[in-house]
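Participant: sequence-free structure coming up:
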């Protein structure tokens, strides 16, 4: 992530002042695994992904190694596709953030990049987190009425892993379909009120806690999420 703090969100064709800018790792998998490491220095942690053969990719590998995170399955693309990155534009006075994402190698990440047998032999684990669904193009693909992500999650569960899925707040016409075909293999679902609405084809931006709780129950009872649904919202 390139986090850019500005004085205001500009109207189109106008200007905002950048107050400061920092480079950091970002995205669900990186943030979760770094938080886990900060909580427990001895927890066995492994990260799986596809990076570009570039400075950003090397930076991420080195950063994970410094935190004693297993990087054996951080693969490097064999072409010039860049490591995925995001410009996070944060308005200083409100803290509100807007995201501009280059999917890069994330769009090429597929089930072939995950070797659960080898991973678990090296680092015994019980949780598998995958994010962000709906912007992982290869894993979002639908084959024989099943997403590649669903096949991957099924395999993870066969290895005894609890599965955790995180969505992203970017609508596309297949959003609900991808969710429907994937959620039966999800133990723990994390999403916000926008993503909840994209899945159920309705708006929860002005929803009450009761309405959101009812929608979360629907994801378990009708969409077959196995254990928990966590909805975070303003």
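Facilitator: It's in. It should be emphasised that the depicted structure is a prediction, and the values quoted were computed from it without experimental measurement. Numbers count the residues shown, from 1 in each chain.

Participant: Please count neighbours and contacts with C-alpha atoms only from this point.
Facilitator: OK.

Participant: Show me the helices in the protein, by range?
Facilitator: In the chain, the segments counted as helices under DSSP state H are 28-39, 55-66, 116-122, 137-140, 148-158, 175-182, 193-200, 209-221.

Participant: Report the angle between the longest one and helix 193-200.
Facilitator: Read it as helix 209-221. 50 degrees (axes from the mean of the first three to the mean of the last three CA atoms, to 10 degrees).

Participant: Residues contacting helix 209-221, please?
Facilitator: Outside helix 209-221, the residues that touch it by CA atoms under 8 Å, 6 or more residues apart in numbering are 193, 196, 204, 225-231.

Participant: Got another one to weigh against that:
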């Protein structure tokens, strides 16, 4: 059965500045290259879900500009329904400026723009879309109150919710945590949220139990190039190793993981380890290519990579 996934989140056009290393304060560096690509954590996750085979819809906002039209076309080309993306004349489409060094690591500056004008009314207008979903995903590049409204509507219709806790907030409201079925932080975000330093399985379990106490049915802690830890309960948890590859650009790796996961995961979490392995595979392809949207793999590419390992 094909999963139906709705993403509510950000839509950005990325400017990628390829540099040898990050500049020191006051230092001027020459760039190797400058490129442009679609991005935004929300859009990345939506495209990852759509390309991985999910029936995907998007709730978001762009400016009345060329970047906005580019983003809508980018999602449409990746099998994402854009009927719930609205256009505002009051702000420009979101943008991100990515400093990418020779080791494939990045630093990112984000202009929220139209993303910050996504409202509770926009969510209410998309209630039918939310109600007809198996999963709804959000992050923290759009207003928190809008995310809360979306997740509350999702729970009204028995839709599973996935909260990706990035960019890392200092604190998440109890109201949002209470309606988040799956919480997916990285190890740094997990420590910020729980006060537990994530270093091994015991500390991951401790952090997960603290997040369970906040309302999460499942916790997935991503640990960069090592893989991902999941904890549903004391009888259903484990660590799924990442695939070893040469990283060119880590942009959108985490977003690819979330989107690909949602395309495969059963709402009862019965195939959690297999879905995470699939998501790890998708991310391993993403980091070997440059840019956000251009790097996100299709289902056929993921399946081909899987077959090559057998």
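Facilitator: Here it is on my side, so go on. If you're wondering where the values come from, they're calculated on a predicted model, not measured in any experiment.

Participant: How close are the two chains, by TM-score?
Facilitator: For this chain pair, the superposition-based TM-score is 0.81 by TM-score structural alignment, normalised by the length of the first structure; 210 aligned residues with a CA RMSD of 2.1 Å.

Participant: Now distance to residue 20 of the first structure and mean neighbour count too, for the helices of the first structure, in CSV please.
Facilitator: Listed next are these as CSV, based on distance: least, CA to CA, whole Å; neighbours: other CA atoms under 10 Å:
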stretch, distance to residue 20 of the first structure, mean neighbour count
helix 28-39, 21, 15
helix 55-66, 20, 15
helix 116-122, 39, 14
helix 137-140, 32, 20
helix 148-158, 37, 20
helix 175-182, 35, 21
helix 193-200, 29, 20
helix 209-221, 36, 16
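
Participant: among those, which is nearest residue 129 of the first structure?
Facilitator: Evaluated over these, closeness to residue 129 of the first structure peaks at helix 28-39, with 6.9 Å, by CA to CA.

Participant: Where in the second structure does that closest one fall?
Facilitator: Alignment of helix 28-39 of the first structure against the second structure: residues 41-52, by TM-score structural alignment.

Participant: what's the matching range in the first structure for the strand or helix carrying residue 305 of the second structure?
Facilitator: For residue 305 of the second structure, the host element (DSSP states H and E) is helix 299-308. The counterpart of helix 299-308 of the second structure in the first structure, using TM-score structural alignment, is absent.

Participant: Between the contacts of helix 209-221 of the first structure, which sits nearest residue 29 of the first structure?
Facilitator: residue 230 (16.8 Å).

Participant: quick one on the thing from earlier: want to throw the helices of the first structure into a markdown table with distance to residue 12 of the first structure?
Facilitator: Listed next are the helices of the first structure as a markdown table, based on distance: least, CA to CA, whole Å:
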| stretch | distance to residue 12 of the first structure |
| --- | --- |
| helix 28-39 | 29 |
| helix 55-66 | 29 |
| helix 116-122 | 46 |
| helix 137-140 | 29 |
| helix 148-158 | 37 |
| helix 175-182 | 28 |
| helix 193-200 | 24 |
| helix 209-221 | 33 |
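
Participant: So which of those is nearest residue 79 of the first structure?
Facilitator: helix 55-66 (13.1 Å).

Participant: Tell me roughly how far the closest one lies from the second structure on average.
Facilitator: Superposing on the second structure places helix 55-66 of the first structure at an average distance of 1.1 Å from its equivalents, by mean CA distance after the TM-score superposition for the first structure.

Participant: That helix aligns to what range in the second structure?
Facilitator: So helix 55-66 of the first structure is aligned with residues 66-77, judged by TM-score structural alignment.

Participant: Identify all contacting residues around that stretch.
Facilitator: Outside stretch 66-77 of the second structure, the residues touching it (CA under 8 Å, 6+ apart) are 11-13, 38, 43, 46-47, 62, 81-82, 85, 87, 93.

Participant: Kindly report the same for stretch 126-141 of the first structure.
Facilitator: Here stretch 126-141 of the first structure has contacts from 27-29, 103, 106-111, 147-149, 156, 160-168, 170, 175, 178, using CA under 8 Å, 6+ apart.

Participant: let's see 6 Å
Facilitator: 28, 106-108, 110, 147-149, 161-168 (CA atoms under 6 Å, 6 or more residues apart in numbering).

Participant: List only buried entries from the residues you listed.
Facilitator: With burial judged by 16 or more other CA atoms under 10 Å, the buried subset of the contacts of stretch 126-141 of the first structure is 28, 106-108, 110, 147-149, 161-168.

Participant: show me what contacts residue 259 of the second structure?
Facilitator: With CA under 6 Å, 6+ apart, residue 259 of the second structure has these contacts: 45, 48-49.

Participant: secondary structure class for it?
Facilitator: helix (DSSP: H, G, I helix; E, B strand; the rest coil).

Participant: Can you tell me how far it is from residue 283 of the second structure?
Facilitator: Distance, residue 259 of the second structure to residue 283 of the second structure, by CA to CA, to the nearest Å: 10 Å.

Participant: ok, back up a step: write the PyMOL selection for whichever of the contacts of helix 209-221 of the first structure are buried.
Facilitator: The PyMOL selection below is limited to those of these classed as buried (16+ other CA under 10 Å):
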select buried, resi 193+196+204+225+226+228+229+231
